[in-house]
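> Have a look; sequence and predicted model below, questions after that.
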Amino acid sequence: MTGRWQMIAALTLCVAIFSVNWTVLNAAGSDLPLTPATDVMLTYAYPVALLGVLIPAKGRLNVLVWGLTAFGLVSALGAFTENAGMLIACRFGQGLAAAIVLRAGFELARTHFRGTTWWPVVAIPAVVALLGLISGPVIGAVIAEYATFRWILLICVPLTVIALVAVALFTPRARPAT
């Protein structure tokens, strides 16, 4: 597998983490310390923050790494928070960090894939994102059955570390020769 395809694998791992995370808390149900109003806010904080992907940004490896780091830190903070407002803020932070990673990652990939070679960069992560959105509630239900909602957020930390290692190892540092 060449460096470019390894980069797609690293970006796809990030997309998988983010897409599962979008829907995973939906199954936690009564375990969450929420009123009906804060439940709605929690449900929409993550996808609303993901709209940050529309913000124009340069695709740089350091932006990608900082975004992943922020995602892991906010996930850990959310796992240990005691009030609904802070949990909602953490979910918003997760979504915003995911948006930063996605924007920077796909901009980086755009510099290495041109013309007809661009379609796998979009298609492979899109299929994985769909599978992640579908599997998120199932994963959340299993975790909530045997543990608390905090583990749903806490499990994002080691997954983020794995994604950071994959991005660091497999994202080319230099732009390809044109």
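Yep, that arrived.

> Every contact and neighbour count from this point should use C-alpha atoms.
Noted.

> Which element, helix or strand, includes residue 46?
Taking DSSP states H and E as the definition, one finds residue 46 inside helix 36-50.

> Could you identify the helix or strand that succeeds that helix?
Heading C-terminal from helix 36-50 (DSSP H and E), you reach helix 61-80.

> didn't residue 79 look like it was pressed against residue 153?
Yes - counting by C-alpha atoms under 8 Å, residue 79 touches residue 153, with 5.2 Å between them.

> More neighbours: which of these two?
residue 153 (24 against 21; other C-alpha atoms under 10 Å).

> Now the more buried one: which helix or strand?
Secondary structure (DSSP H and E) places residue 153 in helix 149-154.

> okay, now the one to match up with it:
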Amino acid sequence: MDAQVRSVLYRVIRRIPNKNIENLLKKWNCLSTDQLYALDYTRPKWVIVEHVISFCEVFPSAHSRILQERNALPSHPCIGKEHSDHEEMRYLMSCEAFGHGPTPKLETAVYRLETRYRGNGNNTLSDREEFFRGVVRFSSSSLLDSLRHCVASGMAEGPVTPLLSAITQRGRNYFVITDKGPGVSSQASAQ
């Protein structure tokens, strides 16, 4: 049983009161009578889920097949082509930003923001002379691979922002984003 099916099963059983779990499992008709009686419904729900999973793996049921079919890609050829086109486009965007080959091992990237607050809604902040300051730190065991995977898998929207692609283009992992003056957009300066 794959991790996604386990997760769905756990989420369903987590919402059911313990006293109703046995009735639910009987309605699903995925366990034999002996297996239903072997479960201890007074145990924590995660233990019950693990036992149900162990029973369902030597005896697979039609219900596990239904869950797997729901998560399958659409079978219509036009939809499948559209999905593959989007997947290829995301992959190309990630390779354009982070390269095709192996990426250097980088564990952190830091962006420091120093700019004036611009906005109509808060006069308290927009009237101040001092800068608005903030720090954003990205950390991972392999940050560039993680960023490339986020774009290629569709978790992050492409194209990749120049602030992130600048890591590989400039060979740096510390950036200061400053205001260059009124009417000029913020620009990342490498340090």
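Great, that's in hand. Computed from a predicted structure; not experimentally measured.

> And the TM-score, once the two are fitted together?
Comparison of the two superposed chains (TM-score structural alignment, normalised by the length of structure 1) gives a TM-score of 0.23, and 63 aligned residues with a C-alpha RMSD of 5.1 Å.

> Who are the packing partners of the very next helix or strand once past the helix holding residue 153 of structure 1?
Following helix 149-154 of structure 1 in sequence order, the next helix or strand is helix 156-170 (DSSP H and E). If contacts are counted by 3 or more C-alpha pairs under 8 Å, 6 or more residues apart in numbering; DSSP states H and E, helix 156-170 of structure 1 sits against helix 3-24, helix 61-80.

> just checking, what packs against the first one?
With contacts defined as 3+ C-alpha pairs under 8 Å, 6+ apart, helix 3-24 of structure 1 has these neighbours: helix 84-112, helix 119-146, helix 156-170.

> With respect to residue 40 of structure 1, which of the helices and strands packed on helix 156-170 of structure 1 lies nearest?
helix 3-24 (13.0 Å; C-alpha to C-alpha).

> Now do that closest one and helix 36-50, the angle between them.
160 degrees (axes from the mean of the first three to the mean of the last three C-alpha atoms, to 10 degrees).

> Go through helix 3-24 of structure 1 and flag the buried ones.
For helix 3-24 of structure 1, a neighbour-count test (16 or more other C-alpha atoms under 10 Å) marks 4-24 as buried.

> Export the helices and strands packed on helix 3-24 of structure 1 as CSV, with columns for mean neighbour count and distance to residue 49 of structure 1.
As requested, those are arranged in CSV below (neighbours: other C-alpha atoms under 10 Å; distance: least, C-alpha to C-alpha, whole Å):
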stretch, mean neighbour count, distance to residue 49 of structure 1
helix 84-112, 23, 5
helix 119-146, 17, 16
helix 156-170, 18, 17
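
> Out of these, which is closest to residue 65 of structure 1?
Once these are compared by C-alpha to C-alpha, helix 156-170 is nearest, at 6.6 Å.

> ok, now how distant is the nearest residue to residue 36 of structure 2 once chain neighbours are set aside from residue 88 of structure 2?
Distance criterion C-alpha to C-alpha, 6 or more residues apart in numbering; nearest residue to residue 36 of structure 2, sequence neighbours excluded, is residue 22 at 7.1 Å. Distance, residue 22 of structure 2 to residue 88 of structure 2, by C-alpha to C-alpha, to the nearest Å: 46 Å.
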